[in-house]
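Engineer: sequence below, structure please.
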Amino acid sequence: MEQLNYRYEGGQPVARASAQLVGVVASGNLEILIEPAELDGACEVAIDTAARGFGQIWQAVMDDFFARHRLADVRISINDNGATPAIVNLRLDQAVLAYRQGGAA
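Structural biologist: Sure, this is the predicted structure:
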């Protein structure tokens, strides 16, 4: 397992947010937990992945994610089992939608 951690500043808090879990860890997939956290306006991302050596790709995917979803006071935990960047983006968007809707998605 490889562990990667990222922190982004300058986002906006989400009003009705509640913790959300999307996806499932299975062959070629991942799960994402997104939850509110007191982070002084930052967004933190922790990734545990079975696919070692892809740090630059994860960095690009997370940079793109934060450019699209400028979240603040949010912790995102990702458990990955070899998902492609397209699947990662799909699950991240799904998690943010559920998070912004307070679980109504």
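
Engineer: every contact and neighbour count from this point should use C-alpha atoms.
Structural biologist: Noted.

Engineer: where's the closest residue to residue 87 other than its chain neighbours relative to residue 4, distance?
Structural biologist: Distance criterion CA to CA, 6 or more residues apart in numbering; nearest residue to residue 87, sequence neighbours excluded, is residue 29 at 7.2 Å. For residue 29, the distance to residue 4 (CA to CA, to the nearest Å) stands at 17 Å.

Engineer: for comparison, sequence B:
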Amino acid sequence: METLNYRFEQGSRRLAERAQLVGVVSSGNLEVLIEPAALDGACAIEIKTAAVGFGAIWQAVMRDFQQRWQLADVSISINDMGATPAVVSLRLDQAVETMLGGGA
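Structural biologist: Have a look, this model is predicted:
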């Protein structure tokens, strides 16, 4: 297992005052817990992954996600069992959209 941490400063979009869990941890999938947090406008992401050595890819996916959503005062925890970058992006978008009231 590998743990990766990313922090993006100066976001502009705050989410609902409740946590949201999407996805499941199983072979080739992941779960995302997204929740409000007092982070001085930042978005903090912690990833626990079974796929060791893919930090550069995770960083690119997280950077792209934050550029799309510009989250502020949000903490995201990801438990990964080998999901592809497309599945990671899908689950992250699903979590944000759920918090914004766009469904599950």
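
Engineer: TM-score of the superposition?
Structural biologist: For these two chains in superposition, a TM-score of 0.94 is obtained (TM-score structural alignment, normalised by the length of structure 2); 104 aligned residues with a CA RMSD of 1.4 Å.

Engineer: check the mean deviation of the host helix or strand of residue 91 of structure 1 from structure 2.
Structural biologist: Element membership for residue 91 of structure 1, per DSSP states H and E: helix 85-100. On superposition with structure 2, the mean distance recorded for helix 85-100 of structure 1 (mean CA distance after the TM-score superposition for structure 1) is 0.5 Å.

Engineer: off-centre distance for that helix?
Structural biologist: 7 Å (CA atoms, centre = their mean, to the nearest Å).

Engineer: what range does it cover in structure 2?
Structural biologist: Mapping helix 85-100 of structure 1 onto structure 2 (TM-score structural alignment) gives residues 85-100.

Engineer: now do the buried residues in that stretch.
Structural biologist: For stretch 85-100 of structure 2, a neighbour-count test (16 or more other CA atoms under 10 Å) marks 88-89, 91-96, 98-99 as buried.

Engineer: so where do the strands sit in structure 2?
Structural biologist: 2-8, 20-23, 30-36, 43-49, 74-80 (DSSP state E).

Engineer: quick one: map residue 59 of structure 1 onto structure 2.
Structural biologist: Counting by TM-score structural alignment, the partner of residue 59 of structure 1 is residue 59.

Engineer: what about that match, neighbour count?
Structural biologist: Neighbours of residue 59 of structure 2 under the rule other CA atoms under 10 Å: 14.

Engineer: and it, how far is that from residue 100 of structure 2?
Structural biologist: Between residue 59 of structure 2 and residue 100 of structure 2 the computed distance is 24 Å (CA to CA).

Engineer: look up how far residue 82 of structure 2 lies from the equivalent of the residue nearest to residue 87 of structure 1 over in structure 2.
Structural biologist: Using TM-score structural alignment, the equivalent of residue 29 of structure 1 in structure 2 is residue 29. Applying CA to CA, the value for residue 29 of structure 2 to residue 82 of structure 2 is 6 Å.

Engineer: which residue, neighbours along the chain excluded, lies closest to the residue mapped onto residue 40 of structure 1 from structure 2?
Structural biologist: Under the alignment (TM-score structural alignment), residue 40 of structure 1 pairs with residue 40 of structure 2. Distances taken as CA to CA, 6+ apart place residue 73 nearest to residue 40 of structure 2, at 6.4 Å, with adjacent residues excluded.

Engineer: done for today, thanks.
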